[in-house]
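Trainee: output the structure for:
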Amino acid sequence: MAEFKRIEDADGLTGQTALVRVDFNVPVANGKVTDDTRLRSAVDTVTSLSGKGAKVALLAHFGRPKGEKKPELSLKPVAEAFAGVLGAPVAFAEDCVGEVAENAIASIQGGGVVLLENTRFHAGEEKNDDALADEMAKLGDLYVNDAFSAAHRAHVSTEGLARRLPAYAGRSMERELDALEKALGNPQRPVLAVVGGAKVSTKIDLLKNLVSRVDALAIGGGMANTFLAARGHPVGKSLCEHDLAETCREIEANAKDAGCDIILPQDVVVAKEFAANAPHRTCNIGEVAEDEMILDAGPQTVGLVVIAMDAAKTLVWNGPLGAFETEPFDKATVDAARAAAERAKAGKLIAVAGGGDTVAALNHAGVADDFSFVSTAGGAFLEWMEGKTLPGVEALKG
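Mentor: Alright, predicted model coming up:
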């Protein structure tokens, strides 16, 4: 990965205005923010800039207003919540461009913070419109992107501004990029990838990219059923995309050519109904009855994944190994996650994870804090794992 500029590379910030793209697309109920995780992740960047005397003008989207000004999607409640998290006043501007935004920025002193209104109230934001980008760029002297979660979008606030102003990665963004570089960009080998989830169809690009870049790939969740079926194993009434059998065989062939070992379940946990604490049994992969469905990997399979962890120096994880939301079909995911966390905490493994279900699964296992890095970026993390170019990241490269 080409080097990107960081906040410490910016000089003479006193009196300058930094336009900072943050991810404040947070859950709000009855006008109150119900989860401030994303707000807290922005504090380091904001205080770094304000501490150097810069005016900090925050840019963010909220919801899907589709270019229309919708009061229920205003960021005003978020400004109040962020002030509480930051422990300092946060002004609010009713627009993110034009005279309203200019006056709001002018009204704060060096070191002050203002949150500008929802960038997606303007139709040109998601179109990366040049005119809107030119107008927004007039507000600042430099641009900082601290929203990796939106880096896969080429919008005005994620890409257009970076082409018009001196551009830097914020603290949260640089943590993401540094972790991803360690995971797949320039990793310590061997590299093990654990990929789970419901459907192969949603992760074809991901799997095709990984088999050429990692040394071992463990496949779990519903998508493993499709691979098992492609190998001729019975999967009963399990979730399975039988029409993708040939795709699975192609991926396995590519893995073999690349020297990547594929790890599939050797034993599974099956039940006749998908319900919490439903009657279930563990069996070998050739013993699934027609009226049974595979809902989790078995202990032998978890053991194989753990052996692969012990052989690896780097782990990249995306997706659960089973239906982890429903007990007892969370056991394989929990056991494997705890094994990875134990090795990461002991310094034996660089463990990087990401994707919505992955974060939920690691939190469920109580180990998210013990991984080397857990990305909450969702779509951007997946596109990075797929080997795709992220416009918001590319724009930061020097």
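
Trainee: hey, let's count contacts and neighbours off CA atoms from now on
Mentor: OK.

Trainee: show me where the stretch 51-200 of the chain has strands.
Mentor: 55-59, 91-93, 113-116, 142-145, 167-169, 191-195 (DSSP state E, counting those that start in this stretch).

Trainee: out of those strands, which comes closest to residue 332?
Mentor: Closest approach to residue 332 among those (Cα to Cα): strand 191-195, 12.3 Å.

Trainee: tell me what that closest one is packed against?
Mentor: Using 3 or more Cα pairs under 8 Å, 6 or more residues apart in numbering; DSSP states H and E, the elements in contact with strand 191-195 are strand 216-219, strand 314-318.

Trainee: hmm, who's touching the last one?
Mentor: It refers to strand 314-318. Strand 314-318 has contacts (Cα atoms under 8 Å, 6 or more residues apart in numbering) with 183-184, 187-196, 309, 349-355, 357-358.

Trainee: what packs against whatever helix or strand comes next after that strand?
Mentor: Using DSSP states H and E, the helix or strand that follows strand 314-318 in sequence is helix 331-345. Helix 331-345 sits against strand 293-297, helix 299-311, strand 350-354, helix 356-365, with contacts defined as 3+ Cα pairs under 8 Å, 6+ apart.

Trainee: could you also give me the structure for this second sequence? I'd like to compare it with the first:
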Amino acid sequence: MSRHHTQEVPRLSDCTVARGDRWIYVAGCNVAPRSTDVGRIDCEVDDLRRLLDRGARVAILTHQGSAADGSAVPVPHVAARLSDRLGRTVAYHPTSTGPAARARAAALHPGDAVVLGNVRLDPREQQGSGELADEYAQLGDAVAVGAFSRAHRRDASNHALLTRLPSHAATALLAEVEALAPWAAGDPGSVAILGGVKREKTTIALAGFVETHALVLPGGAVLHALLEAAGNDIGDSSLGEDPSSARAVARDVLARRADRILLPRRVVTRELAGAGVQERRVVDGVPAGWAIVDHVVPDEALTRLRELGRGGGRALLAGTPGLVTAGHVTATRAYAAALEWFGDRAMLLGGDTVQDVPFAGRRSTGGGSALRFLVDGELPVLQVLALRQQRAVAS
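Mentor: Sure, this is the predicted structure:
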């Protein structure tokens, strides 16, 4: 599935929806209960409204958090937000599998919807369980998939399920892909600001973007790995979700593309066992018991950003450059201000990034999925939909 061929997938907008049809809608409402950014819920509204206005009975599957680290929680707040945005009651049921969930979906009246329990409460979901996908398939007769925020995952509900029933790409999914297309096309004046701790940033994005972007500005675990690879002591700074891979990629890109990476000379460090915060020179190293939590953006980085922005280049920011949740916002604020030089040629990627970076411009609801798409040009969810389309045409 090429990044340039979304027309190869079956679309919800092309479907005839009849009154009483039973649909499963796979949403990407990965929003914590008290989150102030609800873009991942709101982007699914138009597709849901289209189904409900035509009298479909819709069982909504969505996710939040992960069973692996215990962050998955019930999602009644998603039903409440959808009710508000749709102007009609969207019910909530606490489970997504089993007799009670099947009965709840079957009891829907034409034009009604129910948000079923968080699929991530079942550890089999992120394992891509075929058995679990079979259970989901009993909730309806056709599938519409939005959920761009996890289109890069091979989860049971948004990948394996699509092989069980007639499945269609929702407008919410395709709109995100098409919005990213200009950033995927390649631009000699492009810049990528990478932060956070997720593997997609420390490995996939870093390795990919040094090949396609004129400038890569690291923050977060991406920065820590690069500083260590350059021979600096980083104390107990985080290397993200996959430290060994982060180290390997950092060494590789510095060996091949160091000219495209600009490292800061000063970092902000925090004492792990106390309340101390200290700015340090990178060359002086970070002692054990201290961790890098932010950095001072060098003047030459701001100069390059200004030149690229005013020269018509593109910019993306994925992952916060510093530990924003603990109040360390020096680099984040500097980069947010610099993005203004790019206007609508700047984009934020990902839910946490959008919530934590003070920039009101373009945004994508997907962090990992957007990065996967920009680097590889492919997403597993689009691939499985395209395969279904090819088989339908061949038959």
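
Trainee: which one, of the strands of the stretch 51-200 of the first structure, ends up nearest to residue 362 of the first structure?
Mentor: strand 191-195 (13.0 Å).

Trainee: how big is the angle separating that closest one from helix 356-365?
Mentor: Computed by axes from the mean of the first three to the mean of the last three Cα atoms, to 10 degrees, the angle separating strand 191-195 of the first structure from helix 356-365 equals 100 degrees.

Trainee: which residues does strand 191-195 of the first structure contact?
Mentor: Contact partners of strand 191-195 of the first structure, identified using Cα under 8 Å, 6+ apart, comprise 183, 210, 214-220, 308-309, 312-321.

Trainee: mean deviation of that strand from the second structure?
Mentor: Strand 191-195 of the first structure differs from its equivalent in the second structure by a mean of 1.9 Å after superposition (mean Cα distance after the TM-score superposition for the first structure).

Trainee: quick one: average offset of the next helix or strand after that strand versus the second structure, please.
Mentor: Downstream of strand 191-195 of the first structure, the first helix or strand assigned by DSSP H and E is helix 204-210. On superposition with the second structure, the mean distance recorded for helix 204-210 of the first structure (mean Cα distance after the TM-score superposition for the first structure) is 2.2 Å.

Trainee: return the set of buried residues in helix 204-210 of the first structure.
Mentor: 205, 206, 207, 208, 209, 210 (16 or more other Cα atoms under 10 Å).

Trainee: so what secondary structure elements neighbour that helix?
Mentor: Taking 3+ Cα pairs under 8 Å, 6+ apart as the contact cut, helix 204-210 of the first structure packs with helix 245-258, helix 379-385.

Trainee: mean shift between the last one and the second structure?
Mentor: In the superposition against the second structure, helix 379-385 of the first structure averages 4.4 Å from its aligned positions (mean Cα distance after the TM-score superposition for the first structure).

Trainee: other residues contacting that helix?
Mentor: 148-152, 206, 209-210, 354-355, 375, 389-390.

Trainee: next one: stretch 198-206 of the second structure
Mentor: Counting by Cα under 8 Å, 6+ apart, 194-195, 221-222, 225, 240-242, 245-246, 249-250, 253, 318-319, 368, 371-372, 375 sit against stretch 198-206 of the second structure.

Trainee: can you give me the end-to-end span of it?
Mentor: Its first and final residues considered, stretch 198-206 of the second structure spans 11 Å by Cα to Cα, to the nearest Å.

Trainee: fine by me, we can end here.
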